[in-house]
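Visitor: missing the sequence, but the structure's below:
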């Protein structure tokens, strides 16, 4: 017969703990990486989207300003004779926007230009596609980027010159060199960060007109998903893979005047770096705990296995000993005691569980009134907002409660609080959460999107309480404030603050009334 291999209890316990700890660490590590990656990914996507939107808005402002400048110059030229010195003065004021300003007649011949540029002088015939298009359109016009004779990537901003008789006299043009210093270039300059993030811009045809790699200017990138969305007039964010196979977290926006697409993106590799740092930190943090845990388990298992080993030895010696039964070890218990220990432990666990259940209920409940306490309310409020579930919050306060305590004592005051809590449970629905907020302040969480329902419940409760005789022999009144999520706020502190403001409005208006929160410009609704 083959003898089966056996293991000591100490060995099993130690390895069980080590494996359990390692598995727990692995699960925690994987979960942490997943959460970290999801959180960072969402953050980068949102930030890049917001930044692309900001750049699009800035670009709109700059381009509008340039067009307005050219329009004003065209109107001035149509009304007054214009010399080259006058044009120089205009350019001096607006040189942060343009590389040059010129006035052309109806045949596309330059009459004035500032500053003088080699090859572009008065009398020069304009032949660029953008100039010809400006002559044809005879209206304010911003051209697509094009390459000039000197190899500059240019945008032409033009406006027609029309005299008082409505006759077309030509146009005023302003040139913007995208690769040189100007207001538009500064708005759309390179944004490269240490993590590899950068911005690029495409025109309406999907051609790169701004990019950190200058050699890529002019490339067509319409296959990029973010570019496609931006050129379709959409704004948003997405994880994309560019033409080089690199994954990016991109935000994109559409510039409405020029039709350009603006994309801000961060390489996904930044998440890998963050995850590596996270793994390293977790391992460094967890390793000491692992060693301490193994040491503690080794000591405990040694203690347990020592007693059980003696029991095992006693059992082994007892088998086949006949009538000479060995002496029962004094350092351990018999089988009966082990069973009793198991039974006692099981009973103890049941008692502990019952006690824990009781403690949990006590932790969630106000000891005096039996309503949910402030901690339970805070958790319920946050959970509803996390689920985006519409609800209304009613905060109520017993009017002049201090007088009850001063006149009749705190014992009577406690009875009044209990009676109010009992009435709250009677006048609300089963699913409504009634809670004691603190002192003589109470509240109700009402799961319903209609704030009027909460207002009616609060009114019904107010009426019921005011009609009751209390331990004092008199009646009491309450003041209430009602606020709604998401109508009046999006965060817990906002909802509580709005309900509290409405409650204080009830107090200010004479107490014994319910006030529905309204913005400051509107009057709050209240009933007495």
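Guide: Alright, I've got the coordinates. Here the structure is a predicted model, which means the values were calculated and not measured. Residues are numbered from 1 along each chain as shown.
Visitor: C-alpha from now on. contacts and neighbour counts both.
Guide: Will do.
Visitor: And the strands in the stretch 151-300 of the chain?
Guide: Along the stretch 151-300 of the chain, the stretches classed as strands by DSSP state E, counting those that start in this stretch are 153-162, 168-177, 198-202, 208-210, 236-241, 247-254, 261-267.
Visitor: got these as a markdown table, with mean neighbour count and distance to residue 52 columns?
Guide: Formatted as a markdown table, the strands of the stretch 151-300 of the chain follow (neighbours: other CA atoms under 10 Å; distance: least, CA to CA, whole Å):
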| stretch | mean neighbour count | distance to residue 52 |
| --- | --- | --- |
| strand 153-162 | 25 | 21 |
| strand 168-177 | 24 | 22 |
| strand 198-202 | 24 | 8 |
| strand 208-210 | 22 | 13 |
| strand 236-241 | 20 | 9 |
| strand 247-254 | 27 | 5 |
| strand 261-267 | 28 | 6 |
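Visitor: Please compare the first structure with the one that follows:
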């Protein structure tokens, strides 16, 4: 019992089984969800990286093929113009305007003769015919006498960053007659941004740039960057070596997923890239969506877990409460329903059997502690407990104190065993005489006490007389008459104190003995006695 009390005192500091189960399941679910989210995040990240790299490479390859075809068309356009010029041997300005406007390949076109003089130019506002060529690109094209593509350079006449493309002119005898050349203004509307600017890359979060054979930027969505030399970039170095592929690279501190493709026709390169931060932003959106979609199932799972945990823990909680209350208050024998869980059912039944056994033993010990072993009547402890309870409840009752006359003589003459039989005989007579709600106790030795609830002294006197007469007239194993003397007192008419009530009845008993025995007397209350009793107590 001491251990049970200690457990009860500390139970507030303990975690309940239902809470523990809910906590463990919650932690398990959260850990599982976290692991799944982490694995999903890593898998999707890797998948998205590979998909983006492959897509960027595919886009770069398609653009490379487009640019390759474009430059073949541009060269073809210049060759056709060169052949026409060789046949007609004339530099017609209207014809140049027609070539420039019909194809939209070039921002300007000019014809230079075998002496390096500009014969005609379109648009005419750029330079006047008859001037000598002065740019390094034009001079190199003039001296080379073969198809030529320049590196980006700043034109002194137009103040534009341009790329110059030319085709040589030969007459029908094969004599070199100069060249026809077209210029692309890199920082203005041109054929490159007309094609690449409408490719729709921004919708997928990707972007691109075009580099020349020397690593100079020929096209970039940011016009300010055009002309910048980025040959130090690892990916541009791969292009300058004529290679294509995809890679995870870093440019100006920004991580990129880039696909790059080499253009054989003009030895340029196209790079399609996506910023890593954009990919991570897409991943974060996907993870948030997963969390959002998982929220309702998680709540339902937790509610099911709480319900299941309470059902699983219910028998253990009941057993814990029962065990915790043992020793604190009176317990009834337990009956437990079957539980769906085998372990809980077996444990519950075992513990219930054990507790019921303990309760039966406890009840037996309690009964033994409150019962006189010889007569089977309640003992002095039970009597005092009942009197205290009735007085607290202010229940009116009478008390009869009775004693066997000359009982010492019986013990001395016949022995204590025979005296015990006399006590048992008296207890049977008393129990046969009183009502079911009355209480008879062996107070000690040969003295007995009877409590009669809701009984005044006159009625109590009649009961006492029936007991006395029954004892006097009954046959017993000793074959001679045995008498008793009795004293009566009443609560609350004679006193309101339990000890005083017993003293009054006991005094009436001894007065009956002193008056000749075998009689019943009702206690007389005197003011002097009450004053003396209260003062002494």
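Guide: That came in fine, so what should we check first? A quick note: this is a predicted structure, and the numbers were derived from the prediction, not measured.
Visitor: Any chance you could compute the TM-score here?
Guide: Here the TM-score for the pair of chains, by TM-score structural alignment, normalised by the length of the first structure, is 0.57; 335 aligned residues with a CA RMSD of 3.2 Å.
Visitor: follow-up on the earlier one: who wins for proximity to residue 109 of the first structure among the strands of the stretch 151-300 of the first structure?
Guide: With CA to CA, the closest approach to residue 109 of the first structure among the strands of the stretch 151-300 of the first structure belongs to strand 168-177: 8.8 Å.
Visitor: Summarise which helices and strands the closest one is packed against.
Guide: helix 9-79, strand 100-105, helix 129-137, strand 153-162 (3 or more CA pairs under 8 Å, 6 or more residues apart in numbering; DSSP states H and E).
Visitor: need the ones you listed in CSV with distance to residue 376 of the first structure, can you?
Guide: Converted to CSV, these look like this (distance: least, CA to CA, whole Å):
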stretch, distance to residue 376 of the first structure
helix 9-79, 27
strand 100-105, 69
helix 129-137, 68
strand 153-162, 63
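Visitor: Any idea which of the ones you listed gets closest to residue 410 of the first structure?
Guide: helix 9-79 (50.6 Å).
Visitor: counterpart of the closest one in the second structure, which residues?
Guide: Alignment of helix 9-79 of the first structure against the second structure: residues 17-87, by TM-score structural alignment.
Visitor: Please apply the same query to stretch 412-423 of the first structure.
Guide: Stretch 412-423 of the first structure corresponds to no residues in the second structure, going by TM-score structural alignment.
Visitor: so where do the strands sit in the stretch 301-450 of the second structure?
Guide: Going by DSSP E, counting those that start in this stretch, the stretch 301-450 of the second structure shows strands at 397-404, 439-444, 447-453.
Visitor: Between those, which shows the greatest average number of neighbours?
Guide: Stretch with highest mean neighbour count among the strands of the stretch 301-450 of the second structure: strand 397-404 (a mean of 26; mean count of other CA atoms under 10 Å).
Visitor: What's the average distance for the match of helix 9-79 of the first structure when superposed on the first structure?
Guide: When the first structure is superposed, stretch 17-87 of the second structure averages 1.4 Å from its matched positions, counting by mean CA distance after the TM-score superposition for the first structure.
Visitor: Please state the offset of that stretch from the chain centre?
Guide: Chain-centre distance of stretch 17-87 of the second structure: 35 Å, with CA atoms, centre = their mean, to the nearest Å.
Visitor: Out of the helices and strands packed on strand 168-177 of the first structure, which gets nearest to residue 266 of the first structure?
Guide: Once these are compared by CA to CA, helix 9-79 is nearest, at 7.1 Å.
Visitor: Just after that closest one, pick out the following helix or strand.
Guide: Proceeding N to C from helix 9-79 of the first structure, the next assigned helix or strand is helix 84-94, under DSSP states H and E.
Visitor: Okay, angle between that following helix and helix 9-79 too, please.
Guide: For helix 84-94 of the first structure against helix 9-79, the angle by axes from the mean of the first three to the mean of the last three CA atoms, to 10 degrees is 160 degrees.
Visitor: Which residue, other than its chain neighbours, is closest to residue 275 of the second structure?
Guide: residue 256 (4.6 Å; CA to CA, 6 or more residues apart in numbering).
Visitor: quick one on the thing from earlier: make CSV from the strands of the stretch 301-450 of the second structure and add distance to residue 428 of the second structure to it.
Guide: CSV is the format used below for these (distance: least, CA to CA, whole Å):
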stretch, distance to residue 428 of the second structure
strand 397-404, 14
strand 439-444, 10
strand 447-453, 12
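Visitor: Just the helices from the stretch 401-528 of the first structure, written as ranges.
Guide: Assigned by DSSP state H, counting those that start in this stretch, the stretch 401-528 of the first structure shows helices spanning 401-408, 410-427, 451-466, 492-508.
Visitor: nearest to residue 227 of the first structure, of the ones you listed?
Guide: It's helix 492-508; of the helices of the stretch 401-528 of the first structure, that one is closest to residue 227 of the first structure (CA to CA) at 38.8 Å.
Visitor: Which elements pack onto that closest one?
Guide: helix 374-386, strand 391-398, strand 478-485, strand 514-516.
Visitor: of the ones you listed, which approaches residue 243 of the first structure most closely?
Guide: Per CA to CA, nearest to residue 243 of the first structure of these: helix 374-386, 38.8 Å.
Visitor: what range in the second structure matches that closest one?
Guide: Under TM-score structural alignment, there's no match for helix 374-386 of the first structure.
Visitor: got the buried residues for that helix?
Guide: Going by neighbour count (16 or more other CA atoms under 10 Å), the buried part of helix 374-386 of the first structure is 374, 375, 376, 377, 381, 384, 385.
Visitor: Tally up the residues packed near the closest residue to the first one other than its chain neighbours, please.
Guide: Nearest in space to residue 374 of the first structure, with sequence neighbours left out and distances taken as CA to CA, 6+ apart, is residue 437 at 5.3 Å. Residues near residue 437 of the first structure, counting by other CA atoms under 10 Å, number 22.
Visitor: So residue 437 of the first structure is in contact with residue 375, correct?
Guide: No - counting by CA atoms under 8 Å, residue 437 of the first structure stays clear of residue 375, with 9.1 Å between them.
Visitor: that older thread, what two of the buried residues of helix 374-386 of the first structure are the furthest from one another?
Guide: Every pair of these checked by CA to CA; the farthest is 374 and 385, at 16.6 Å.
Visitor: what's the nearest residue to residue 511 of the second structure if we skip its chain neighbours?
Guide: Using CA to CA, 6+ apart and skipping residues adjacent in sequence, the residue nearest residue 511 of the second structure is residue 521, 7.6 Å away.
Visitor: mind checking which helix or strand the one you found is in?
Guide: Using DSSP H and E, residue 521 of the second structure falls in strand 520-522.
Visitor: Roughly how far does the residue nearest to residue 374 of the first structure sit from residue 42 of the first structure?
Guide: Here residue 437 of the first structure is placed at a distance of 36 Å from residue 42 of the first structure (CA to CA, to the nearest Å).
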